[in-house]
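Colleague: One predicted model, sequence on top.
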Amino acid sequence: MQHRSEVEAADALKYAYEQIRAEIGKVIIGQDEVIKFVLISIFSNGHCLLVGVPGLAKTLLVQTVAQVLDLDFKRIQFTPDLMPSDIIGAEILGEDRNFKFIPGPVFSNIILADEINRTPPKTQAALLEAMQEKAVTAAGVTHKLSKPFFVLATQNPIEQEGTYPLPEAQLDRFMFNVALNYPSFKEELQVVKNTTSTHQVTVNKQLNAEQIIYFQQLVRNIPVTDNVLEYAVKLVSKTRPDSEFATPQVKRLLNWGAGPRASQFLILGAKCHAVLNGKYSPDIEDVRAVAKPILSHRIVRSYHAEAEGLSAGDIIEQLF
């Protein structure tokens, strides 16, 4: 893409975002918040964890996003017998008696890790290493992954039997943890009407890989004022029971707070949120807009919070 002023580029990203939303809206009815956070995490070069019951169109959403952004897409169904080599690939002995690396499904732009909590920690760790390093190592050789690289993992909140919940350190790799809710009555009527007829929808490609990488760089270049930076870091510090900013309420309700990665994601998410809303620099409102899905999986509630029925979201509301 040719060089343009950052203001023009920010306007171009806002326009592209609106076009992408319109195309996704042809297929996905409702779920506006979810779509917004998935797109913010792509433009912020982060990853996203979706938590929702089966049948809420999680797979369809990711397929549609990949189509509209003209990116390669692979779906990995996580099962208890899935091995790390089923994700990253393996060395096999070729006809010439030499070993060669056969890439696994992780070598794609968008990965849907379906029901990530159904597979043992060893296999989860293989994917999470790829997410962090943007590369995989097999037989001592490092293989770089495609760019852009985005993992959208889904987790089923029910049927916890036979599941392996992601540890806090691994949850921390995800920029957002987004809860999917059931559609409204009106939305569900529309979904059923569309999916039980011969109704066919064609979505048009809006961006390509090169443009997405350009916009990811643009988001990082957005200026941010010191007061917004301080607000974000202080908000994260408030979640840590032993911090100077922690209130007596936080000390009582939380056992563990968010780490520095949360502060980084708050600023990146706020920058992207600002641009998508026609601003050229984030303010405190932008930080608040992305705070819940960034902080909710990084704080560990105490016995008191659980006894009082307070969710992570309720506690984050109190921090504001």
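Modeller: Looks like it came in fine. Residues are numbered from 1 along each chain as shown.
Colleague: Please make it C-alpha for all contacts and neighbour counts, starting now.
Modeller: OK.
Colleague: Can you name the next helix or strand after the longest helix anywhere in the chain?
Modeller: Criterion DSSP state H: the longest helix present in the chain is helix 6-27. For helix 6-27, the following helix or strand on the C-terminal side (DSSP states H and E) is helix 32-43.
Colleague: what comes up buried for that next one?
Modeller: By neighbour count on 16 or more other CA atoms under 10 Å, the buried set for helix 32-43 is 34-35, 37-43.
Colleague: Alongside the first one, take a look at this:
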Amino acid sequence: MAATPDVTDAETRLEDLVDTARRIRDAIESVIEGKSDVVRLTLTVLLAEGHLLIEDVPGVGKTMLAKALARSIDCPVKRVQFTPDLLPSDITGVSAYNQQSREFEFKPGPVFANIVVGDEINRASPKTQSALLECMEEHQVTVDGVTYRLESPFMVIATQNPIEMEGTYPLPEAQRDRFTARIAMGYPEAAAELEMLDVHGASQPLDKLDPVATTAQVHALISAVRAVYVSQPVKRYAVDLVAATRSSPDLRLGASPRATLHLVRCARAHAALSGRDYVIPDDLQDLAVPVLAHRLLPSMEAQGQRRHPEQVITELVRRVPVPDTR
């Protein structure tokens, strides 16, 4: 029986999405060796129209991953090096007086790009960090009472060092909640580190990385992800998972409703990258830790027992009943 035009179009869009995502993934992995799971999650956040926080110790490739994704897509990219003396206007832009026209003109800051790479975001003061709040949530910037829209797609990829390190400021809860997911690079396997010595020792792989996708293609991918079907039981399961964090005795701050929205958006992207046009509970389970853990605050008792939010989320995923989607 022949497929209907709608089904054929949907299948074609899904095939295009998987093919384009594979090209982007291959381009990034030509620079970042042995981190396929990290690269896949990065693409998931991009297609979910979210923002990514990469947290780990110095020297494991956080900035390299952000730059590799930015260079894989042919779109405007800006980089901001966060330092203690950085001002909010250094990010958003400033109104400067033009002596010739005798009027104030807005000089856009680096946030006016499709992909913004914020390096070591927790080395800036909380006041400067808060300059990204409006940008990340509402895709706009307000300077001197005038609002400027940001182009779509808009993604912030921020790196940060662990807060125990010297010269860092912990991100405020509101700032962490704006990030769709948080990942840790981790140290590479011995074989991957050996290959890195051969590849990175002779040249800089980023210099050879050419764009493999355009802004229009990324728009098409995002549209395809929005069309991925989420059944009512799966939506209920997402709500139950997030609600469980709010009643857990191990947590003094649970996940917000924004976290539920981000979890479902990422689940759509995760399903699409797997070649499916529908979300299953496994998608939510795979993404629960990276999407939810960084938003949570452990209780004093949990801190005393050295129980991290990642452990709490893993236990909640095991306890919350999985819906029957048949």
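Modeller: Everything's here; your move. Model, not experiment: these values are computed from the prediction.
Colleague: Just tell me the aligned range of the longest helix of the first structure in the second structure.
Modeller: Aligned by TM-score structural alignment, helix 6-27 of the first structure falls on residues 10-31 of the second structure.
Colleague: now swap in stretch 48-63 of the first structure and tell me
Modeller: So stretch 48-63 of the first structure sits over residues 52-67 in the second structure, by TM-score structural alignment.
Colleague: likewise stretch 277-292 of the first structure?
Modeller: Counting by TM-score structural alignment, stretch 277-292 of the first structure sits on residues 274-289 of the second structure.
Colleague: Span of the matching stretch from start to end?
Modeller: 19 Å (CA to CA, to the nearest Å).
Colleague: got a list of contacts for that stretch?
Modeller: Contacts with stretch 274-289 of the second structure, where a contact means CA atoms under 8 Å, 6 or more residues apart in numbering, come from 14-15, 18, 227-231, 234, 237-238, 263-264, 266-268, 270-272, 310, 313-314, 317, 322-323, 325.
Colleague: Of those residues, just the buried ones, ChimeraX syntax please.
Modeller: Those of the contacts of stretch 274-289 of the second structure that count as buried under 16+ other CA under 10 Å are selected in ChimeraX with:
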select :14,15,18,227,228,229,230,234,237,238,263,264,266,267,268,270,271,272,310,313,317,322
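Colleague: In helices, which of the contacts of stretch 274-289 of the second structure fall?
Modeller: Judged by DSSP H, the subset of these located in helices is 14-15, 18, 234, 237-238, 263-264, 266-268, 270-272, 310, 313-314, 317.
Colleague: So which residue is smack in the middle of the first structure?
Modeller: residue 48 (1.4 Å; CA atoms, centre = their mean).
Colleague: ok, now which ones touch it?
Modeller: Contacts of residue 48 of the first structure (CA under 8 Å, 6+ apart): 38, 41, 151-153, 174-178.
Colleague: how about these, which pair is most distant?
Modeller: Largest separation among the contacts of residue 48 of the first structure by CA to CA: 151 and 178, giving 13.5 Å.
Colleague: out of those two, which sits in the busier spot?
Modeller: Between residue 151 of the first structure and residue 178, residue 151 has the larger neighbour count (other CA atoms under 10 Å), namely 26 against 22.
Colleague: That one against residue 107, yeah?
Modeller: No: counting by CA atoms under 8 Å, residue 151 of the first structure does not reach residue 107; the two are 11.2 Å apart.
Colleague: Compute the distance between residue 98 of the second structure and residue 147 of the second structure, please.
Modeller: 20 Å.
Colleague: got it, and residue 244 of the second structure?
Modeller: Distance from residue 244 of the second structure to residue 147 of the second structure, by CA to CA: 38 Å.
Colleague: Kindly report the same for residue 199 of the second structure.
Modeller: Here residue 199 of the second structure is placed at a distance of 45 Å from residue 147 of the second structure (CA to CA).
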